[in-house]
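Novice: Sequence and predicted structure below; questions after.
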Amino acid sequence: MKNILYGTAYYYEYLPVDRLDKDIEMMTAANINVVRIGESTWGTYEKQDGVFDFSPLDKVLDAMHAAGIKVIVGTPTYAIPTWLAKKYPEVMVQINGQRQPYGARQIFDISNPTFLRYAERIIRKMMAHVAHHPAVIGFQVDNETKHYGTSSENVQKGFVQYIKQEFNNDLDRFNHEFGLDYWSNRINAWEDFPSMDGTINGSLKAEFDKYRQQLVTDYLKWQVDLVKEYRQPDQFITHNFDFEWRGYSYGVQPDVNHFDASEALDYAGGDIYHPSRKHLTGTEVSFAGDELRTLKHDNYLVMETQAQAFKQQVPYPGQLRQLAYSHLASGANMIEYWHWHSIHNSAETYWKGILSHDFQPNPVYNEVKQTGAELKKLSSHLVNFKIKSEVAFLVSNQSLTAVNAFPFSDERNYNDLFRSLYDQFYRLNVRTDITDEHHIKLDDYKLIVVPALYSISDDFLKVLNDYVKRGGHVIYTFKSGFADEHVKVRTDRQPGIVSEASGVHYEMFVDPDGTKLVGQTPSLQDVKDDSLKDWMELLIPDTAEVLATYDDPNWSDYAAITKNQFGKGSVIYMGCYPSAEVITDLVRDYVKEIKLNTFAENFPVIVKQGQNDLGKTLTYYFNYSSKSQTVKQPVAGNELISDQPTQQQFQLAPWGVAIVEED
């Protein structure tokens, strides 16, 4: 891309009054240069079966083009029209045998043949209508697509065919591999294959989720292939992936394999939401950006992020501007707010956009306007920002699903563990990528961080051992290497193949029940929070050095955290779930030991560094606090926003940002 794209989702169809010209006037004043339209209005463009009307789309496209605003068009398939649900109720998603009622979005079965037939028709009609319009720069296929928990009859039948193919029609091998003799769950004829709604078998449940994730990958690729038939050579195709939702983007998406599903796209795109005001840390922007950037090993697009949103997410002054630069510092080439104007009725009335319900300028709009002016001025310095990380987080959809089937806690899950590690690397300003076991390029990294790699093949664990032997470094957490790729627990002494590189084994694991950590290194001996959560493996060192033990006298002979030299590399194994303070100290010491590049600053000052399109090193500094912060060891160069040379040290205002381009 030649310029940073800065924009918003725009829904002309939702407006209570026609104010298109006024909206464009306000957008132009704010230097908004791109809008996303069309992705939610199938029922407007096809009011009845086969009756199409794209005049609202045409009106917006023509007006945006006249104003010099670029447009991304979304295929409108994530919300189906009433007539389709009425005429073909079988398209509605079934969960646990119950067909869901019409009303909400994303309540259909993405693999249903009838739905696919009608979805293909609206996509083709829409693409033929808009692809040649000069305003259109790209397309978004569907919207935050997931499998929606579907277990409809055609999904169940498809899963049986998938198992047949995977096991070459060998029922005995399948039964043995999945342990189906337990409780007479054995399947002795393919026609007896039961619904997965009631399965108690964790291996089978995980495989069914893997199959449903593949449905999403196939569905998105199917849409991409349709759009490719119509798009022009200079138009891109993307999708807006979302993440595990806890009122904001929290962790790895359990219902979609982003790593597989992104392969068909030109650009990875994502919807990134986060806490605001005093709860804002920038962590969600960073982790989501790290994953989206690594999906294609390229710059990505922020298809949605919040402006005002709900009342608990209204930003402090300065936060919206800071967050725009935070996205760019993680490798985004586009930032789009959801959405332009607040909606006056229906489900998302109080998820407010840039403009409130009165459509008047307000502090959020004014900050968008300020940011837009700065981005227009600095775009050539900020676009196509490239990042090289020395650390990769290896996350695993398979392990996430398996840990859901066999949880280590009643209160925390896989993503809690992932975030407990990721957040500390972020706060220490250690740059990371995020990828999975099928896409990781191991030799690109000095350190691999592996949260709960519970379900994984022997072959990949051996590859990780070889990586360490060649000089790489790994941090494993508890529950790694425990089960194979079909979630079948290994019969080896745990952690199985991981033991070779980690130099440790265990035979028992227990609930901490108040047990605390006892540090055996200077930094771990000084921690104030020595509490443990959820899980303790009673580690027995073979060749490993003990970094921490347990304070319970009954468990004091066992190790809690170890480090082992293996070949030219090393492994830290965390057999417990310690506090954030312990993880911070552990990471800080290890990063220093293996000589990773670091910065003097720590949170709330966040530093992001890379190369810009002009071939120069660009360093972003962020202050994620309401107090002024001092950057004591800044990079020498020119601060782009103020156009002033950096001094020996400088102040960052509350929620402030500085961007230094090296001389």
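Specialist: Happy to help now that I have it. Numbering: from 1, shown residues only.
Novice: from here on, contacts and neighbour counts on C-alpha atoms
Specialist: Fine.
Novice: any idea which element the closest residue to R212 other than its chain neighbours lies in?
Specialist: Nearest-residue entry for R212: H147, 6.0 Å, with adjacent residues in sequence omitted and distances by CA to CA, 6 or more residues apart in numbering. Element membership for H147 (DSSP states H and E) is empty, with no helix or strand holding it.
Novice: Please enumerate the strands of the stretch 151-300 of the chain.
Specialist: 236-238, 240-241, 244-245, 249-251, 269-272, 300-306 (DSSP state E, counting those that start in this stretch).
Novice: Now render these as JSON lines, adding distance to P315 and mean neighbour count.
Specialist: Below are these laid out as JSON lines (distance: least, CA to CA, whole Å; neighbours: other CA atoms under 10 Å):
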{"stretch": "strand 236-238", "distance to P315": "28", "mean neighbour count": "22"}
{"stretch": "strand 240-241", "distance to P315": "23", "mean neighbour count": "22"}
{"stretch": "strand 244-245", "distance to P315": "19", "mean neighbour count": "14"}
{"stretch": "strand 249-251", "distance to P315": "16", "mean neighbour count": "21"}
{"stretch": "strand 269-272", "distance to P315": "15", "mean neighbour count": "26"}
{"stretch": "strand 300-306", "distance to P315": "9", "mean neighbour count": "27"}
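Novice: give me the number of residues near N597?
Specialist: 12 (other CA atoms under 10 Å).
Novice: Surely it is in a helix?
Specialist: No - with DSSP: H, G, I helix; E, B strand; the rest coil as the criterion, N597 is located in coil rather than a helix.
Novice: how about the closest residue to it other than its chain neighbours, secondary structure?
Specialist: Leaving aside its sequence neighbours, N597 sits nearest to V430 (CA to CA, 6+ apart; 7.6 Å). With three-state DSSP as the basis, the three-state label of V430 is coil.
Novice: could you measure V430 against L464, distance?
Specialist: 22 Å (CA to CA, to the nearest Å).
Novice: Give the full set of residues in contact with L5.
Specialist: I32, N33, V34, N333, M334, I335, E336 (CA atoms under 8 Å, 6 or more residues apart in numbering).
Novice: One more to weigh against that first structure:
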Amino acid sequence: MAPKGRDWRTEQFRLGACYYPEQWPDNLWEDDYRRMKELGFSVVRVAEFAWSIFEPEEGRFEFALFDRAIDLAHRYGMLVILGTPTATPPAWLTAKYPEVLNAKQDGTVYQHGQRRHFNYNAPIYRELCARIVTQMAEHYKDHPAVVGWQIDNELNCEVNTFYSKADHAVFRVWLQEKYGNLHALNQAWGAVFWNQTYSDWSQVHLTRLTPSNSPNPHQALDEKRFFSGSAISFAKLQSDILREKAPNQWVTTNGMFGHLDSHRMMEDTLDVFAYDSYPNFSTISPDQGERPLLDRKWSLNLSAARDVSPNFIVMEQQAGPGGWVNRIEMPSPKPGQMRLWTYQSIAHGADMLLYFRWRTATMGTEIYWHGLNDYHNRPNRRIEEAGRIGGELKRMGGQLLGTMYQAEVAILKDYDNEWDGELDVWHGPLTGKSISGWFKALQRRHIPSDTKYIRSSTTLKDLIKYRVLIYPHPAIMPESTAELLQRYVESGGTLILGCRSGYKDATGQCYMQPFPGPLADLCGIEVEDFTLIGPLQQAPDIHWEGGNTLQGDAFVDILRVTSNSAEVLASYASDYYAGKPALVRNMRGKGTAYYYGSAFTEAAACALIAEMGLISPAAKWAELPEDVELAIRAHEGSDKRYAFLLNYAHEERSVTFLTPQRDLLTETVLHGVCAIKPFEVCVIEI
């Protein structure tokens, strides 16, 4: 674990913006900082794309522009987060050292002209990155305005696969360290199948194009682990320098993107994690199934960031419509939505928040990725809205600092299944369906939930604080994880599993035992048969005890009860497996394990919520409509709690307060039936 730098939190909630002084005439800077201060802003992020400003030619360093910009920020009381500029290597670098460029799987090399066109493993790139970070750290380590560093920008964004010559070479070294010898590698990759056995390390590569574009799945899983390790090594290269050269400044980076173990990166390199929150993505890529949550779905993403760092920074909060010149078309946030999304981030654990960006770019790929200010730089409604938020947080934001999101339910995930499921369509697509179904059901019943990643370091203490764990489709199930889940259930927890669970080991190879493999005894069942529901087939009806008939989705595990402590709660009511168990509950020790033989829909999740007797923590003091999200933050060991009510509806909604509650944002008392305006937020001390 990385040694920690200075604490990143201050006595007040810091609100601010991403700012690019190198993109604007310097006669605008002072007016920009003055207006930021008037809005209640007190922090800016700068310089993450400015390598050629600091090093205009190899070995010649200049700091004058950012010295003036940062000194001026300090005069206006602004804290500064400095980005290391390694996400965009300058043209002189890529021209002289083309080996730093990334490549596609077929070997085609990406060229200079966008961003993130480099690879993490070229020795010369690591050397030059270390040099620019060292120069910047030594120069700004004692500047009174500079409080922290953002490493790079959005590691693994845009592209999260790496096939340069340097990557192939380092992959072999990585495999040699992991397996020790070729025999162990061949065993782990099942290389005897289709005669893929390797007899010399020079034969081993990252996956390359194959006739059906279906590479060895075990090799592909290791490849993604390698991509993650490369990104973490690149981040650690920089954080180690920053720790040494600027020990009184904290270190973060912003994510989270594919093929990157953000949890390990946090442990190895960072003081705090930062997330970039753009809820309007959900309007162009809605969640799966009926009745999409749209921007409310972003709360699920924020819960994943919270698992990396219980309190985190939102380094980029959406402030306008987003779009590049060639992709991503979003509507503008309606009046009030930017404020709603701000408090959505805070409700889920953000203790510092910066808008992207202060002013919309007039040049380049992101001229349609709108910030707070428009091109004309005149007042607009987004600026007015930001000022309202700034005033509110200046008044009450300090009370929230350090409070933690409260949940008794967690949705479990893990990187191995996430990465394996990208290639393996027999289980990968099921997870998105089921998590969406569960999250909708929990949200609309106002039951707060966490996202919890299962890792090799996860302990019973990490899990037992949750009353319920939902692990929809963990196909890869190491025996050690199965034993941990068994201890969780025996200690009084409730575990819910779905189809396709427990049949692969850590290499991605299938166990030679009945499904669900090492989970079978815990669940009191075996899978006697199974089928994918084909595109022209009807999903089966499932009859639940108590009279409900719901429809399965995507896949069917046909169950057989193997334990006297197991009870059938639902059975298939159609097709050749009619009458066979679909949902089984098994009592084990003090707890319960459920196995459901299909993918979870919102209706199925609701039925299980009712079966378990889960109710909202707000039930004693309010009646909440479906469109209003409930989130609760509290100080550890304290009875003082803060409830966030967020109305995502585009219309007014009514909330019935059963007992008087004071809204900290408006300082009014709410009691009885109260109208909540579209996109309105209440923060209540309960």
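Specialist: Happy to help now that I have it. The structure displayed is predicted, hence computed values, not measured ones.
Novice: rewinding a little: looking at V430 and L464 of the first structure now, which is surrounded by more residues?
Specialist: V430 (23 against 20).
Novice: and the more buried one, what pairs with it in the second structure?
Specialist: The equivalent of V430 of the first structure in the second structure is I447 (alignment by TM-score structural alignment).
Novice: Translate V91 of the first structure into the numbering of the second structure.
Specialist: Using TM-score structural alignment, V91 of the first structure lines up with V100 in the second structure.
Novice: and that match, how many neighbours does it have?
Specialist: Applying other CA under 10 Å, I find that V100 of the second structure has 26 neighbouring residues.
Novice: do the one 4 residues further on as well
Specialist: Other residues lying near K104 of the second structure total 15 when counted by other CA under 10 Å.
Novice: ok, now H129 of the first structure?
Specialist: There are 14 residues near H129 of the first structure, going by other CA under 10 Å.
Novice: Would you mind pointing out the helix or strand it falls in?
Specialist: Using DSSP H and E, H129 of the first structure falls in helix 113-130.
Novice: That helix vs the second structure - mean distance after superposition?
Specialist: Superposed on the second structure, helix 113-130 of the first structure shows a mean distance to its aligned partners of 0.9 Å (mean CA distance after the TM-score superposition for the first structure).
Novice: quick one: that helix aligns where in the second structure?
Specialist: The aligned range for helix 113-130 of the first structure is 123-140, by TM-score structural alignment.
Novice: Would you map the helices across the stretch 1-150 of the second structure?
Specialist: In the stretch 1-150 of the second structure, the helices defined using DSSP state H, counting those that start in this stretch lie at 29-39, 51-54, 64-75, 91-96, 123-140.
Novice: And these: which comes nearest L664 of the second structure?
Specialist: Among the helices of the stretch 1-150 of the second structure, helix 29-39 comes nearest to L664 of the second structure, with 19.2 Å by CA to CA.
Novice: And the contacts of the closest one?
Specialist: 16, 21, 42, 69, 72-73, 76-78, 386-388, 390-391.
Novice: filter those residues to the buried ones?
Specialist: Among these, the ones that count as buried by 16 or more other CA atoms under 10 Å are 16, 21, 42, 69, 72-73, 76-78, 386-387, 390-391.
Novice: Which elements pack onto the lengthiest strand in the first structure?
Specialist: Identified as the longest strand of the first structure according to DSSP state E is strand 532-541. When contacts are defined as 3 or more CA pairs under 8 Å, 6 or more residues apart in numbering; DSSP states H and E, strand 532-541 of the first structure sits against strand 504-510, strand 559-566, strand 576-578.
Novice: Excluding covalently adjacent residues, which one is nearest to K236 of the second structure?
Specialist: T269 (5.2 Å).
Novice: Quick check: the one you found vs A87 of the second structure, distance?
Specialist: 17 Å.
Novice: who's more crowded, the two?
Specialist: A direct count of neighbours by other CA under 10 Å for T269 of the second structure and A87 places T269 higher, at 27 against 23.
Novice: May I ask you to confirm that that one is in contact with F234?
Specialist: No - counting by CA atoms under 8 Å, T269 of the second structure does not reach F234; the two are 9.9 Å apart.
Novice: Could I get the strands of the stretch 151-300 of the first structure in JSON lines, plus columns for distance to V518 of the first structure?
Specialist: Listed next are these as JSON lines, based on distance: least, CA to CA, whole Å:
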{"stretch": "strand 236-238", "distance to V518 of the first structure": "49"}
{"stretch": "strand 240-241", "distance to V518 of the first structure": "42"}
{"stretch": "strand 244-245", "distance to V518 of the first structure": "34"}
{"stretch": "strand 249-251", "distance to V518 of the first structure": "30"}
{"stretch": "strand 269-272", "distance to V518 of the first structure": "38"}
{"stretch": "strand 300-306", "distance to V518 of the first structure": "42"}
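Novice: Give me the spatial nearest neighbour of Y620 of the first structure, chain neighbours excluded.
Specialist: I659 (4.5 Å).
Novice: Tell me the residue in the second structure aligned with that neighbour.
Specialist: I659 of the first structure maps onto V683 in the second structure, by TM-score structural alignment.
Novice: can you pull the contacts of that match?
Specialist: Listed by CA under 8 Å, 6+ apart, the contact partners of V683 of the second structure are Y642, A643, F644, L645, D663, L664, L665.
Novice: rewinding a little: tell me the secondary structure of the residue nearest to Y620 of the first structure, please.
Specialist: strand.
Novice: separation between it and L461 of the first structure?
Specialist: 41 Å.
Novice: can you tell me what part of the first structure the longest helix seen in the second structure aligns to?
Specialist: Criterion DSSP state H: the longest helix present in the second structure is helix 217-245. Under TM-score structural alignment, helix 217-245 of the second structure corresponds to residues 202-230 of the first structure.
Novice: Okay then, goodbye and thanks.
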